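Visitor: predicted model and sequence below, questions to follow.
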Amino acid sequence: MSDTLPARMTAIAITKPGGPEVLVPHEMARPEPGHGEILIRVEAAGVNRPDTIQRMGFYAPPPGSPDTPGLEIAGEVVAAGPGVTAWKIGDRVCALVGGGGYAQFCVAHESHALPVPKGFSAIEAAALPETFFTVWTNVFERAGLKGGETLLVHGGSSGIGTTAIQLGRMFGARVFATAGSADKCAACVDLGAEAAINYRERDFVAETKTLTGNRGVDVILDMVGGDYIARNIQAAAQDGRIVSIAFLNGSTAEINFMPVMLKRLTLTGSTLRPRSIEEKASIARALREKVWPLLDAGRVKPRIDATFPLAQASKAHELMEKSSHIGKIVLTL
């Protein structure tokens, strides 16, 4: 199958740890799919903050994953390794990958791929896997968000945030968000947040207490860390669940654990990239059952802020690090 494909391809190399300028197109051997893997001709690749951390030298790929950055892709299946049963040549898929997404071809485990939703472009499909896997496993599986509960999403205008707002609303929660500008707050409300709090101007603890009749919020999705850790504890309701998925303001904090005990809070968190094939496959199955019907019906859609050609990956990272974007940044091929 793959012997009719080019032996070489263009991918983005991290020439050394550093700023966006270290991302350079280079030629390398095209990967071959192993047992249970599919080879995808990449049409679009999502850009995520972990890519920028890897570029700076602080987030090594899991063992066996390519050094090339890129955690989510969309395109066409062009080859399959031994044992593949879920997909056939010509299928259009999007997939979560351990690395290698910034390239013309990328290998994915068959169980980590999902069909491109009905009516979706490759750009829209490439914006799904990393964010939807992350939101589903953290908000719905770890934190157990249920209809009728309240959800506070920090970084509401990010790729993760815009996804969490939409899914929280679709599954019957009251959703609040924090963001850093009037435009970003307006975007959060457009996507389904009942209220968006400009954290530069207002205290999210006081605002969420007011919005919930002083009860606090049931679930908090936090990617900020730092001083937000203690403030989340203040903002949480009785039996609240606080899920940490990133630490833009640092991963250490001094906190008073008495409110954790008195409110019976759950503090949890997770990372996605190092998880096992089986764990990621389980998340993919849940998404296909619970979330993909919403995408197919057009009831949920990723918000795309900007696209860049693959060769301009450095410009995509510059935009990511300015944090002026709303929604997803995607590379096109």
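Guide: Structure received. Numbering: from 1, shown residues only.

Visitor: CA only for contacts and neighbour counts going forward, please
Guide: Fine.

Visitor: the helices in the stretch 1-150 of the chain, which residues?
Guide: 49-55, 122-126, 129-135 (DSSP state H, counting those that start in this stretch).

Visitor: of those, flag the one that's most buried.
Guide: Per residue and on average, the most neighbours among the helices of the stretch 1-150 of the chain fall to helix 122-126, with a mean of 27 (mean count of other CA atoms under 10 Å).

Visitor: so how far is it off the chain centroid?
Guide: 13 Å (CA atoms, centre = their mean, to the nearest Å).

Visitor: same question for stretch 288-307.
Guide: 13 Å.

Visitor: any buried residues in that stretch, and which?
Guide: Going by neighbour count (16 or more other CA atoms under 10 Å), the buried part of stretch 288-307 is 291-292, 294-296, 300-304, 307.

Visitor: what sits up against that stretch?
Guide: Identification of contacts with stretch 288-307 by CA atoms under 8 Å, 6 or more residues apart in numbering yields 114, 117-119, 124, 127-128, 159, 162-163, 166-167, 316, 325-332.

Visitor: gap between the two ends of it?
Guide: For stretch 288-307, the first-to-last residue distance is 26 Å (CA to CA, to the nearest Å).

Visitor: and what of stretch 145-164?
Guide: 11 Å.

Visitor: do stretch 192-205 as well
Guide: Stretch 192-205 has its terminal residues 20 Å apart, counting by CA to CA.

Visitor: stretch 17-24 too?
Guide: Span of stretch 17-24 from end to end, CA to CA: 12 Å.

Visitor: show me what it is in contact with.
Guide: So stretch 17-24 is in contact with 12-16, 52, 55-57, 311, 313-315, 317-318, going by CA under 8 Å, 6+ apart.

Visitor: of those residues, which qualify as buried by neighbour count?
Guide: Listed as buried from these are 12-14, 52, 55-56, 311, 313-315, 317; burial here means 16+ other CA under 10 Å.

Visitor: most widely separated two among these?
Guide: M56 and A311 (18.6 Å; CA to CA).

Visitor: on that earlier part again, wait, which of the buried ones among the contacts of stretch 17-24 is closest to G147?
Guide: Among the buried ones among the contacts of stretch 17-24, and counting by CA to CA, the member closest to G147 is T52, at 34.7 Å.

Visitor: let's bring in a second model and compare:
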Amino acid sequence: MRAVVFEGLGGPEVVKLREVPRPVPTREALLVKVHATALNRADLLQRQGEYHVPEGQSAIPGVEVAGTVEAWGEDVKGFTRGQRVFGVVEGGGFADYCLLDQGMALPIPSGFDFTEAAATSESCLTANETLFTLGHLQRGQAVLIHAAASSIGTTMVQMARHVGATTYCTVGTRRKVEAVRALGADAVFDHREQDFVQEVLRLTGGEGVPLVMDFIGGAYLERNLGVLAHEGCLVLVGLLDGMSTQVDLLRIVQRRLQLKGSSLRLRPLKEKREVNARFRQRWMEVLAMGGLRPVIHARHPLEDVNVALGEMEANRNIGKLVLTLGRNDSHA
């Protein structure tokens, strides 16, 4: 089968499309014929040598797929050949075929094509887990979402609005401001032109917000603490700019603040299945009814993976970058 591989570490020159052996299903895995897959920041970091694939997982990039079931392991139950499925995988998504654990496989909702399904799983699982399982977001509360034009950010905005929460968002360009406003965000700040701390405190009468979703890391930590309300919670979803920083611990103690971290790929499979089950229970019906849709920035054929990686590296994308393999328009 064809697969994207990184032959060394570095820039676009290390990205190759090669013929590799087709994976063989393990006892609880499906073999999926991939019709679409989507980029994540970890794919770019892996190419650059800044992300190490967890032991036992595929070195082929790609952590979410949508396609049809081709075969399965001896302990798999409840699936049929040709069934349309999507889900988060442990690497291997940028290929014609990929293994998908049966506990991570979800049926593609009617009305979704393969590209939409591929753009859904990782963003939705992460957004649900961080907003609600870790952040306990409730109707009537407010949340500050950084990097709100990213695939996870655009999903968070939609989920928060769906439950009746107020959404304050930061982005990095005027174009992204307009895109996130179009999703229904209550306020969107261009961090190059506005101080989000001042703006959020102004909008909340100085109280701050009970929840912050941060993808930036150390560079924003002190300011994020400054915008949290008493007993507020900061969830670190990513570390795009700063793996470490100094922090005022007294502020955390006095205001009883909470700091939580989130990772999906590094978790044991049992926990990933639990994350998947929570998402399925809460959001699959909403997806099927059209109440939540992935934002897709662009679709590229697998052969143009470097074009897609370049878009992500330049931080131009609003929502997901999707790679397609063959026909992807089927709703059957």
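Guide: Thanks, I have it. Just so we're clear, the structure is a prediction, and the values are computed from it rather than from any experiment.

Visitor: closest to P63 of structure 1 out of the helices of the stretch 1-150 of structure 1?
Guide: helix 49-55 (14.1 Å).

Visitor: in structure 2, what range does that closest one match?
Guide: Mapping helix 49-55 of structure 1 onto structure 2 (TM-score structural alignment) gives residues 41-47.

Visitor: from the chain's centroid, how far away is that stretch?
Guide: Relative to its parent chain, stretch 41-47 of structure 2 has a centroid offset of 13 Å by CA atoms, centre = their mean.

Visitor: list of residues touching that stretch?
Guide: Here stretch 41-47 of structure 2 makes contact (CA under 8 Å, 6+ apart) with 6, 8-11, 14-15, 51-53, 61-62, 309, 312-313.

Visitor: ok, back up a step: could the helices of the stretch 1-150 of structure 1 go into a markdown table alongside distance to A253 of structure 1?
Guide: Listed next are the helices of the stretch 1-150 of structure 1 as a markdown table, based on distance: least, CA to CA, whole Å:
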| stretch | distance to A253 of structure 1 |
| --- | --- |
| helix 49-55 | 21 |
| helix 122-126 | 35 |
| helix 129-135 | 23 |
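
Visitor: which among those is found nearest to I229 of structure 1?
Guide: Closest among the helices of the stretch 1-150 of structure 1, using CA to CA: helix 129-135, at 18.8 Å.

Visitor: now that closest one on structure 2. Mean distance?
Guide: For helix 129-135 of structure 1, the mean deviation from structure 2 after alignment is 1.2 Å (mean CA distance after the TM-score superposition for structure 1).

Visitor: against structure 2, where does the helix or strand just after that helix fall?
Guide: Following helix 129-135 of structure 1 in sequence order, the next helix or strand is strand 150-153 (DSSP states H and E). Per TM-score structural alignment, the counterpart of strand 150-153 of structure 1 in structure 2 is residues 142-145.

Visitor: what's the spacing between that stretch and its chain's center?
Guide: 17 Å.

Visitor: cool, stretch 259-268 of structure 1 as well?
Guide: 26 Å.

Visitor: and for that stretch, what span of structure 2 is it aligned with?
Guide: With TM-score structural alignment as the criterion, stretch 259-268 of structure 1 aligns to 251-260.

Visitor: quote the end-to-end distance of the matching stretch.
Guide: Stretch 251-260 of structure 2 has its terminal residues 16 Å apart, counting by CA to CA.

Visitor: and for stretch 146-163 of structure 1?
Guide: Counting by CA to CA, you get 16 Å between the two ends of stretch 146-163 of structure 1.

Visitor: what do you get for stretch 95-115 of structure 1?
Guide: Using CA to CA, one end of stretch 95-115 of structure 1 lies 9 Å from the other.

Visitor: what of stretch 67-82 of structure 1?
Guide: End to end - CA to CA - stretch 67-82 of structure 1 spans 24 Å.

Visitor: got the buried residues for that stretch?
Guide: 67-81.

Visitor: average distance between the match of strand 150-153 of structure 1 and structure 1?
Guide: Mean deviation for stretch 142-145 of structure 2: 0.7 Å (mean CA distance after the TM-score superposition for structure 1).

Visitor: which residues are contacting that stretch?
Guide: Outside stretch 142-145 of structure 2, the residues that touch it by CA under 8 Å, 6+ apart are 137, 153, 156-157, 165-170, 209-214.

Visitor: now do stretch 111-118 of structure 2
Guide: Residues contacting stretch 111-118 of structure 2 (CA under 8 Å, 6+ apart): 35-38, 64-67, 86-87, 108, 288, 293-294, 296, 299, 322-324, 328-331.

Visitor: what is the burial count for F94 of structure 2?
Guide: Burial of F94 of structure 2 is recorded as 29 neighbouring residues (other CA atoms under 10 Å).

Visitor: quick one: map it onto structure 1.
Guide: So, by TM-score structural alignment, F94 of structure 2 is matched to Y102.

Visitor: in structure 1, which residues correspond to stretch 159-170 of structure 2?
Guide: The aligned range for stretch 159-170 of structure 2 is 167-178, by TM-score structural alignment.

Visitor: which residues in the stretch 201-333 of structure 1 form helices?
Guide: Under DSSP H, counting those that start in this stretch, the stretch 201-333 of structure 1 gives helices at 204-211, 228-235, 258-263, 277-290, 292-296, 313-322.
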